[in-house]
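> Test case, fold it:
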Amino acid sequence: MSRTISSTVHPIQRCMAAANSSAWWDGILVGVDGGEVTVALFTGATMRLRVVGPVVDFTPNEPVAYHPVAELLSASAVLTTARVA
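Model (predicted):
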């Protein structure tokens, strides 16, 4: 599967994520509301993230990964910038 990297992702974000690969948080996308998504993390916490860019490829109940240091959200075949709302 090819990965689509949003134009909102800066090269330094990709470097930070690669350098801190153990920092990814896994979860399930439980809601999409405009430019924000809600993620239920496998730790039991819930996060609301503001997605920088389109959220058209995100659907509820799909697995996602969030990198809080690099502010990246990986869902489906999309990697985009997302910040805590």
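> When you work out contacts or count neighbours from here on, use the C-alpha atoms and nothing else.
OK.
> Stretch 45-53: which residues count as buried?
Neighbour-count burial for stretch 45-53 flags 47-52 (criterion: 16 or more other C-alpha atoms under 10 Å).
> Another sequence for comparison is provided below:
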Amino acid sequence: MSDNTTTRILAIQRVVACASPSGWRDAFVVSVADGSIELATLAGSVERITTDAPVSLGEPVAYHPVAEVIALGRDWYSAR
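You can find the predicted model right below:
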């Protein structure tokens, strides 16, 4: 995942996400409200995060909970 665009993430977030590729979780956006979103992961968990990522309901995303990053295609956003 080296050829991506990072938007408002810290350098350490990028390093952690790149150093631990197995930490990514595939998910779908199931709720969007005032900067918070809920993700349903393919593993069956539901995660609530705060992000400024421009997501839409039902959109597939990748989420790295340790790095606190959400990926929409090649774009990465902070997700806390």
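> tm score of chain vs chain?
Overlay of the two chains. TM-score (TM-score structural alignment, normalised by the length of the second structure): 0.86; 78 aligned residues with a C-alpha RMSD of 1.6 Å.
> re earlier: let's see which of the buried residues of stretch 45-53 of the first structure end up in strands.
Among the buried residues of stretch 45-53 of the first structure, the ones falling in strands (DSSP state E) are 47-52.
> mind listing the helices for the first structure?
11-19 (DSSP state H).
> Please list all residues in contact with the corresponding residue of the first structure for Leu57 of the second structure.
Here Leu57 of the second structure is matched to Pro60 in the first structure, going by TM-score structural alignment. Counting by C-alpha atoms under 8 Å, 6 or more residues apart in numbering, Pro60 of the first structure touches 28-32.
> Kindly recompute the last result at 10 Å.
Contacts for Pro60 of the first structure (C-alpha atoms under 10 Å, 6 or more residues apart in numbering) come out as 28-32, 37-39.
> same deal with Trp76 of the second structure?
Taking C-alpha under 10 Å, 6+ apart as the test, what Trp76 of the second structure contacts is 4-9, 14, 53, 62-63, 69-70.
> how about 6 Å then?
For Trp76 of the second structure, the contacting residues are 6-7, 70, by C-alpha atoms under 6 Å, 6 or more residues apart in numbering.
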